[in-house]
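Asks: Structure for this input, please:
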Amino acid sequence: MKLSARNQFAGTVTAIRKGVTTTHVQVEVAPGVVFTAAITNESAEELGLAVGKPAVAVVKASDVMVGVAG
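Replies: Below you'll find the model as predicted:
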């Protein structure tokens, strides 16, 4: 798989929560470092996602926001 996105993080699926139309998938890329993605249920099924299987979290964004407490 080749993508133009440079921010690709290989990891393991640790959780899958299917909703009515959207599935939330958690991918752990390092101990304690987890990305959560919201994808369509159809995409989750087509990808064959399952807890314990390898996956790649791909981040492609034109903006990144930073916040601090208080």
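Asks: Could you use CA atoms for every contact and neighbour count after this?
Replies: Will do.
Asks: Nearest the middle, which residue of this structure would you pick?
Replies: Centroid-nearest residue in the chain, with CA atoms, centre = their mean: Ala37, separated by 3.8 Å.
Asks: in what helix or strand does that residue lie?
Replies: strand 33-40 (DSSP states H and E).
Asks: I'd like the distance from that strand to the chain centre, please.
Replies: 3 Å (CA atoms, centre = their mean, to the nearest Å).
Asks: Could you also give me the structure for this second sequence? I'd like to compare it with the first:
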Amino acid sequence: MKLSARNIIKGKVVEVTKGATTAHVKIDIGGSVVTASITNAATDELKLEVGKTAYAVIKASDVMIAVD
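Replies: Below is the predicted model of the structure:
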């Protein structure tokens, strides 16, 4: 995985809450929790679930999720 973003923080998914179209994904990054709003489709495609390793990718004011 190669990204132009320079702020890539590895953590563990601690909560996934799906709404009608958008999910809130919380990642613990060493005691701090980062929350990202992503589509339910992206949540499913990334197979995000509690306990899975994921990355908070921060570029400007957006937070994206990446997995390897």
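Asks: Any chance you could compute the TM-score here?
Replies: Scored by TM-score structural alignment, normalised by the length of the second structure, the superposition of the two chains gives a TM-score of 0.87; 61 aligned residues with a CA RMSD of 0.9 Å.
Asks: on that earlier part again, I'd like to know which elements the next helix or strand after the strand holding Ala37 of the first structure is packed against.
Replies: Using DSSP H and E, the next helix or strand after strand 33-40 of the first structure towards the C-terminus is helix 41-47. Counting by 3 or more CA pairs under 8 Å, 6 or more residues apart in numbering; DSSP states H and E, the packing neighbours recorded for helix 41-47 of the first structure are strand 22-30.
Asks: Cross-check the contact I'm expecting between Tyr55 of the second structure and Ala66.
Replies: Yes - contact criterion CA atoms under 8 Å: Tyr55 of the second structure and Ala66 qualify, at 5.1 Å.
Asks: For those two, indicate the residue with more neighbours.
Replies: Tyr55 (23 against 17; other CA atoms under 10 Å).
Asks: The second structure: which residue goes with Leu3 of the first structure?
Replies: Using TM-score structural alignment, the partner of Leu3 of the first structure in the second structure is Leu3.
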